[in-house]
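K.L.:
I'd like to go over a predicted model; first the sequence, then the structure.
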Amino acid sequence: MDQALEPVLVVIPTYNERENLEPIIARLHAALPSAHVLVVDDGSPDGTGDLADGLAAADSRVNVLHRTEKAGLGAAYIAGFSWALERDFAVVVEMDADGSHAPEDLPRMLAALGDADLVLGSRYVPGGRVVNWPKRREFLSKGGNLYARLALGAKVKDITGGYRAFRRAVLEKLKLGTVASHGYCFQIDLAWRTIEAGFTVVEVPITFAERERGESKMSGSIVREAYIRVTKWGLRRRGTQLLSLFKR
């Protein structure tokens, strides 16, 4: 891998992922031995944080950031990004703890960073696929992506996906302190900010597999938040376009 794209930090948010955490980190290091890991645990009552501390004690590549309450995916990632920017990491990766994001896909994603600033692991470009997902979830995901593309004018096919790799410069440029999105809307928010800032975004096909252990964090409130926020961003975009026409 390009030396300018090292070191790599993989941020893994956790809440009650004790069964999944150790296997996913083992797979990650098998696929990319040089990768560092930051587990951001939101006070998991099942002992995930204690397990992460044990893994960190045994392996200098593993780090843990403990938070006192479950404050949402977006807040966990922002905390992880801030931790990374305080150190010398060149690339920061988002990855779920539940095994739905295959670590074996990460080397291809990092290779694509040679010509990009943000690489999205995409389920909906040629070569990408979803495994063992209920039809309702697949419909919801595809519908959400279509709505976001139409509302925002974004050309990416999988703007809601949570498997992605950022160059450090992107996170330094974005005003992370102003990001208020909490659930999976956070993924749309960060990708859209990156596109608006003029960075190059590419998609790499991945295989997304439904989790085998534990429960999904998806809920109706997460879907509503995404719908409301994307609608507001889309209306703001249309308003800006209309104002520019009137000023001509």
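P.N.:
Sure thing, it's come through. Residues are numbered from 1 along each chain as shown.
K.L.:
going by C-alpha atoms from here, please, whenever you check contacts or count neighbours.
P.N.:
Noted.
K.L.:
any idea how far Tyr77 is from the residue most central in space within the chain?
P.N.:
Nearest to the mean C-alpha position of the chain, by C-alpha atoms, centre = their mean, lies Gly162 at 3.4 Å. Distance, Gly162 to Tyr77, using C-alpha to C-alpha, to the nearest Å: 11 Å.
K.L.:
what's the overlap in contacts for these two?
P.N.:
Glu94 (C-alpha atoms under 8 Å, 6 or more residues apart in numbering).
K.L.:
please spell out which residues along the helix ranked longest in the chain are buried.
P.N.:
If you go by DSSP state H, the chain has its longest helix at helix 220-246. Across helix 220-246, burial judged by 16 or more other C-alpha atoms under 10 Å covers Ile222, Val223, Glu225, Ala226, Arg229, Val230, Thr231, Trp233, Gly234.
K.L.:
which of those sits closest to Val131?
P.N.:
Of all the buried residues of helix 220-246, Val223 has the smallest distance to Val131: 21.2 Å, by C-alpha to C-alpha.
K.L.:
could you check how far that closest one is from Ser181?
P.N.:
12 Å.
K.L.:
do the same with Asp50
P.N.:
As judged by C-alpha to C-alpha, Asp50 and Ser181 stand 28 Å apart.
K.L.:
between those two, who's got more neighbours?
P.N.:
Neighbour count, other C-alpha atoms under 10 Å: between Asp50 and Ser181, Ser181 has more, with 20 against 17.
K.L.:
put this next to the first one:
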Amino acid sequence: MNPTIVIIPTYNERENITLMIDAVLGDYPGIHLLVVDDNSPDGTAALVKEKMADFPDRLFLEVRKKKSGLGTAYIHGFKWAMSRDYEYVFEMDADFSHNPADIQLLYDACAIHGADLAIGSRYVKGVNVVNWPMSRVLLSYLASKYVRFVTRMDIHDTTAGFKCFKVSLLRKLNLDKIRFVGYAFQIEMKFKAYLLKATIVEIPVIFTDRRRGQSKMSTGIIGEAVTGILKMKMKSLIGTLEV
């Protein structure tokens, strides 16, 4: 693999993080991993520090002072990666809802087939979600449909959080102008890549709900997405959205 790093934001993921580190770095000897931890009170960062001895020069940790949102954690990680020599950057959850075995599929879509952004998609071929209650499946599926309708992006899983970016695409985006911090962050990144006419592909994956730890989803995060996407689309139409 060309220089590649996986970014995993964490908050209270001690039950998952060491298993995920072993899965990613053990299966992919050429990949690096950056954990961006929001000062988890459960000691997630301490566990990462212990694992750094097992993966010297491949596992890295950035600890922020407080819980500041998924979007800002990824932006922190993107800037960290862009200051180094990586060519590909992954977004990935710590809880195994994103299968490490699928990293190769997304990487190949970018490195071999020329995509600027590869999305691990739950909905490009039916509905590939395991262990979610039907109410949450419907919420997620309909949210993606809503975003697709509003933005007119030809993307089935608009809220997906498992992605591979070419760093060259990230450099075209003004990361200081990314406004959303929660659920809507994933949509904003895709929409701005779409406005830049990036080559975006969806790779079908199976999403499995976490078995350990607690979900960070909240009604406030969903509300930000519903109202924020409309505002973002309107700004794009009148030419005031900064990409």
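P.N.:
Yep, it's here. Bear in mind that the values here come from a model prediction, so they are computed numbers and not experimental data.
K.L.:
sorry, back to before: packing partners for the longest helix of the first structure?
P.N.:
For helix 220-246 of the first structure, the contact count by 3 or more C-alpha pairs under 8 Å, 6 or more residues apart in numbering; DSSP states H and E identifies helix 135-152, helix 185-196 as packing neighbours.
K.L.:
out of the ones you listed, flag the one nearest Met109 of the first structure.
P.N.:
Counting by C-alpha to C-alpha, Met109 of the first structure lies closest to helix 185-196 out of these; the figure is 15.6 Å.
K.L.:
picking that back up, among the helices and strands packed on helix 220-246 of the first structure, which is nearest His101 of the first structure?
P.N.:
Nearest to His101 of the first structure, of all those, is helix 185-196, at 14.6 Å by C-alpha to C-alpha.
K.L.:
show me which residues of that closest one are buried.
P.N.:
Those would be Cys185, Phe186, Gln187, Ile188, Asp189, Leu190, Ala191, Trp192, Arg193, Thr194, Ile195, for helix 185-196 of the first structure by 16+ other C-alpha under 10 Å.
K.L.:
turn those residues into JSON lines, columns for distance to Pro33 of the first structure.
P.N.:
Below are the buried residues of helix 185-196 of the first structure laid out as JSON lines (distance: C-alpha to C-alpha, whole Å):
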{"residue": "Cys185", "distance to Pro33 of the first structure": "31"}
{"residue": "Phe186", "distance to Pro33 of the first structure": "29"}
{"residue": "Gln187", "distance to Pro33 of the first structure": "27"}
{"residue": "Ile188", "distance to Pro33 of the first structure": "30"}
{"residue": "Asp189", "distance to Pro33 of the first structure": "31"}
{"residue": "Leu190", "distance to Pro33 of the first structure": "27"}
{"residue": "Ala191", "distance to Pro33 of the first structure": "27"}
{"residue": "Trp192", "distance to Pro33 of the first structure": "31"}
{"residue": "Arg193", "distance to Pro33 of the first structure": "31"}
{"residue": "Thr194", "distance to Pro33 of the first structure": "28"}
{"residue": "Ile195", "distance to Pro33 of the first structure": "31"}
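K.L.:
secondary structure element holding Val10 of the first structure?
P.N.:
Using DSSP states H and E, Val10 of the first structure maps to strand 8-14.
K.L.:
any residues touching the helix or strand that that strand is followed by, and which ones?
P.N.:
Where DSSP H and E defines the elements, the next helix or strand beyond strand 8-14 of the first structure is helix 18-31. For helix 18-31 of the first structure, the external contacting residues (C-alpha under 8 Å, 6+ apart) are 35, 37, 46-48, 51-52, 55, 97-99, 103-104, 106-107, 213-214.
K.L.:
what subset of those residues is buried?
P.N.:
Ala35, Val37, Thr48, Leu51, Ala52, Leu55, Ala97, Asp98, Gly99, Pro103, Glu104, Leu106.
K.L.:
check which helix or strand the fourth one maps to.
P.N.:
Take DSSP H and E as the rule and Leu51 of the first structure turns out to sit in helix 48-58.
K.L.:
what's the mean deviation for that helix versus the second structure?
P.N.:
Mean deviation of helix 48-58 of the first structure from its aligned counterpart in the second structure after superposition (mean C-alpha distance after the TM-score superposition for the first structure): 1.2 Å.
K.L.:
can you name every helix or strand that that helix contacts?
P.N.:
By 3+ C-alpha pairs under 8 Å, 6+ apart, helix 48-58 of the first structure packs against helix 18-31, strand 36-41, strand 62-66.
K.L.:
that helix corresponds to what range in the second structure?
P.N.:
On the second structure, the counterpart of helix 48-58 of the first structure by TM-score structural alignment is residues 44-54.
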